[in-house]
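>>> Got a predicted structure plus its sequence, pasted below:
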Amino acid sequence: MEEPQWSSPGLDVATGRYPLSVERHVMRMVDHLVPGVTTVTPHARYYTLHGLVAAHADAAGLTAPAAQELLRRAEVALAAVSFAHHSPAHEWLPRAHGADALAHRLRSGSVSVTESAVPGKGGYVGNAWGFWGPYAKSETVLGILNPGPMPVPGPQLDGTAVRDGLGELLDLAAEETLRVEDIAPLGARLCVCAGGERPDGTWLAHLLCRPDAAGTGPHSMTRQQTIRLLARIVDTHHVAHFAWDIGSVLAFGEFLATDAVADGIDVAPVWRGVVLRNYSVGAWRRLWSWLVAQVEGMVPVGELADRFAEELPDVTVAAFLSSLPATHSTTGVPLPAEHDLRLTDEPLPVTELRVLAVGARRADELSGRVRDAFLGPRGVELGPEWVGRWLDERRPIGLRDAARDLVHILVARSQRVALAKARRRPDGSLWLPTRLEKRGGWLYRTSQEGRGDVGLRLWQLGAVLATCGVLRYHDQHWSVTGLGRDLVA
């Protein structure tokens, strides 16, 4: 070394996801129940578009770079057509991927396909393969594509259907410039909302819904049963908000046991257990987010514990538990205790601690497959059984004192989780994924924690089914289409 130099930082504290690691069981169960749809795949037409690109690339013998350019240009064309066709009637459906990035150019009346398709800054998306990445696993699970470094036709791909439905996009992708007024009339055939009335959408609907569809993965039957269950709920209830309204039916009430169709669907009790467990998962996430938000500057752990305690009523743990709402009817049917608690005006820490206590009570009330799906791996820290034991052991003491202990438990767990995810980089520095850093007995945060619930993919599945013709959203509510009735009957 010729002169002194600065070394690389020894520790890089960066934002991380799932700081308490309470989500794993729910996420694993949802992956089993809804294979082929994820939280980032809301559009049926990207499944068929990527199939179209794969079929064309295979037939034309395109190299990977050429296929990549075709895919990006085709996604730009789809975003442009969908932007031109967008209307208030489509507000329920997310915009086509990349449409927001192109919105400024599209509002000017035209867009350069070549400039927009270039990866990086100024393009419609930075990823070299566009939006294929988020959809690739789902398309492979469904058999639309085969695994590989570029889109390759899979055993379930119907090349004729995707060409008949979306083939015009390849012509648009070959254009240098697209004028909004010229492509607007094409929206009725090519928009992300229009797949339900096109051959590519009908083919995808059969692939998703038919129990006799071969080669769609080891868990295809669970997906098909899930779709049948959701369609039955839509057909028998007023569903305005897809995930919210259907989630309530799945979690609470007698419908799953008394409806002749729902009672015969094997995954129905599994869904009940998963949705109920997700209330507890969401409670931990909300509670932890609230705690992290209290850390301004350097805060001692004990002071954070005191802030939490001050939000709670000055009662014993036993009195707190006795104040919980009823969780089941006289016939053993789950009542919407968690749902109702979150409609109250109590402080967030009180509400979410009550939701956790309700979940702990359900561990002893549920039975059979509902209980198995609710509990998952047994005895894990912060799981419903753990919460139940923790509360029972502290019944005689004050709730505020118990809450102080809980803060220390959560801070210690967050540090263990972050260290378990930490990675040493090639330059010797340490990457630590956490938003809340602990030094000695002091805490400081680098950013706020999210508090949203774990996605159960219900909304995304509903959107995919609506854009391939199985469901329909009209006049502020959902319904089953004629095609949907034929496929899920």
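Thanks, I have the structure now. Numbering: from 1, shown residues only.
>>> switch to C-alpha atoms for all contacts and neighbour counts from now on
Noted.
>>> now the strands: where do they sit in the protein?
Using DSSP state E, the strands of the chain run over residues 11-14, 110-112, 145-146, 152-153, 177-179, 299-300, 423-424, 430-433, 436-439, 442-445, 471-474, 477-480.
>>> also this one, for the comparison:
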Amino acid sequence: MARAADEEHLSQSYSPRRWGFWDQYGGSATVLGTVEVRDGALRPGRHACPTPLRELFVPLLSLAEQDVVSFVELEQAGQAGLGIPSSAEQDWLTQVLTATDAGGVHTPQDWEASDRTRRATFRILGRAIDLHGQEGEEYEETLRSTVVFGEDMTTDPVLAAIPETAGWRGLLLRHYSVGAWRRLWAALVADIGSKEGEADRTAQELRDWLVRQAPEGSVRGLLQDLPPLKSPDGLLLPAERELLEKGGDAPMVNVRLLLVGALRSREGHLPDDVRAVFLGRQRRSAEFLDPAWVDGLIRDYSDRPVHDLAARLVDDMLAQSRRVALGKLRTDPATGGLKIFSRLHVRNERYFKTGDEGDSDIGTRIPQLGSFGRQLGLFDVRDGCHVVTGSGRRILETER
């Protein structure tokens, strides 16, 4: 135990940081209100730990006073030490996470805005499971089927009464564009060699990489070939899903996803509350590579060849990579020189990489939220499909 927490020899510790993983654990605990940091010290938060739960952890926490702990002592530490679910812990976390009292009742004035927002997200996911859980999709796709496309967001009485539903539609729609950029960038970097000079690339060679995969014809023609974004009566259609089903790894599929995001960014396409989240609540003008930026490219390139747009997208990605790298520029204390945190570098006008870029989607934390809900007994899996339990419907008020 002492060695694992040795602040003088961090290389032997379980973490190279003096406070270990407190940033990760403490961040969520602070948001939940179970912990507060005052004068640099940890203090009980606004949601005080109840006595039964404190007693549950006493045997385990008492071991922290010892420099050496045997396996026998650890086994005798009780449920907390073994990670066995406890009703004392589950009941309290259910109240904190769903903003309810011990009887499962939500009284809005007893909770802060962050608590009510968290409860709203749980309710949205719960209602999505009620409506589409039988389709056998994972939590995130079930939520997309409910709030992003179709009419559920506005016609369902539960969802329509939750203001945060619009925010989730905007976020998940924006998520398609972010994922498209990540996959396109990762594919571009994958085509570049290492600093040893094997397959390093000039900017023109990188432009040619995407140009070779672009179809003939104009950008206007490419736009006309996109799946429909709306039905005749104004409902959002799953154009993004249709494109991804054709092959999300193909660079031009991701370019088409960016074009769809750009068209959705136009005024009037999305309701104002959805569009505000889709574009970013604090934005006042187009930001680098965001949907409004891509829409500007559409307007500039609509009558030009798709090849020209492909070359421009490569230039924009390289420029953004440079901006991000310079923003992370730091002095290296070991050498006194400057250190750039980037996997892509340029030398003598040729690009080389020190590693590949990730192409996975940015996490929305919806799968984790669904997992929490299942651990708390709010959700369950039956016959391979997600369902809301009886207590889940009562606590989250998902029935009307």
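Received the coordinates, thanks. Keep in mind it's a predicted model, so treat the numbers as computed, not measured.
>>> okay, the strands of the first structure in TSV with mean neighbour count and distance to residue 330 of the first structure next?
Output for the strands of the first structure, formatted as TSV (neighbours: other CA atoms under 10 Å; distance: least, CA to CA, whole Å):
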stretch	mean neighbour count	distance to residue 330 of the first structure
strand 11-14	14	50
strand 110-112	19	63
strand 145-146	23	50
strand 152-153	24	54
strand 177-179	17	64
strand 299-300	16	47
strand 423-424	13	52
strand 430-433	20	47
strand 436-439	18	45
strand 442-445	19	47
strand 471-474	19	36
strand 477-480	20	32
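>>> and stretch 325-333 of the first structure, which stretch of the second structure?
Using TM-score structural alignment, the residues of the second structure aligned to stretch 325-333 of the first structure are 227-235.
>>> end-to-end on that stretch?
End-to-end span of stretch 227-235 of the second structure (CA to CA, to the nearest Å): 14 Å.
>>> Stretch 150-160 of the first structure too?
One end of stretch 150-160 of the first structure sits 20 Å from the other (CA to CA).
>>> got it, and stretch 297-315 of the second structure?
In stretch 297-315 of the second structure, first residue to last residue: 12 Å (CA to CA).
>>> for the alignment partner in the first structure of residue 276 of the second structure, what are its contacts?
Using TM-score structural alignment, the partner of residue 276 of the second structure in the first structure is residue 372. Neighbouring residues of residue 372 of the first structure by CA atoms under 8 Å, 6 or more residues apart in numbering: 270, 273.
>>> who touches residue 302 of the second structure in this structure?
218-220.
>>> Then residue 116 of the first structure?
Contact analysis of residue 116 of the first structure by CA under 8 Å, 6+ apart lists 73, 76, 102, 122-124.
>>> Can you tell me which of those residues has the most neighbours?
For these, counting by other CA atoms under 10 Å, the largest number of neighbours falls to residue 76: 31 neighbours.
>>> ok, and what's touching the match of stretch 325-333 of the first structure?
With contacts defined as CA under 8 Å, 6+ apart, stretch 227-235 of the second structure is touched by 149-151, 236-239, 242-243, 260.
>>> Report the two of those separated the most.
Spanning the widest gap among the contacts of stretch 227-235 of the second structure are 151 and 243, at 20.8 Å by CA to CA.
>>> ok so, going back, from the contacts of residue 302 of the second structure, list the buried ones, please.
Neighbour counting over the contacts of residue 302 of the second structure (16 or more other CA atoms under 10 Å) leaves 218-220 as the buried ones.
>>> what residue of the second structure matches up with residue 359 of the first structure?
So, by TM-score structural alignment, residue 359 of the first structure is matched to residue 261.
>>> How much space separates residue 472 of the first structure from residue 161 of the first structure?
Using CA to CA, residue 472 of the first structure is found at 21 Å from residue 161 of the first structure.
>>> Then residue 331 of the first structure?
Distance, residue 331 of the first structure to residue 161 of the first structure, by CA to CA: 50 Å.
>>> More neighbours: those two, which one.
The residue with more neighbours, out of residue 331 of the first structure and residue 161, is residue 161; 20 against 7, by other CA under 10 Å.
>>> okay if I get the contacts of residue 116 of the first structure as CSV plus distance to residue 261 of the first structure?
Formatted as CSV, the contacts of residue 116 of the first structure follow (distance: CA to CA, whole Å):
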residue, distance to residue 261 of the first structure
73, 45
76, 43
102, 45
122, 51
123, 48
124, 45
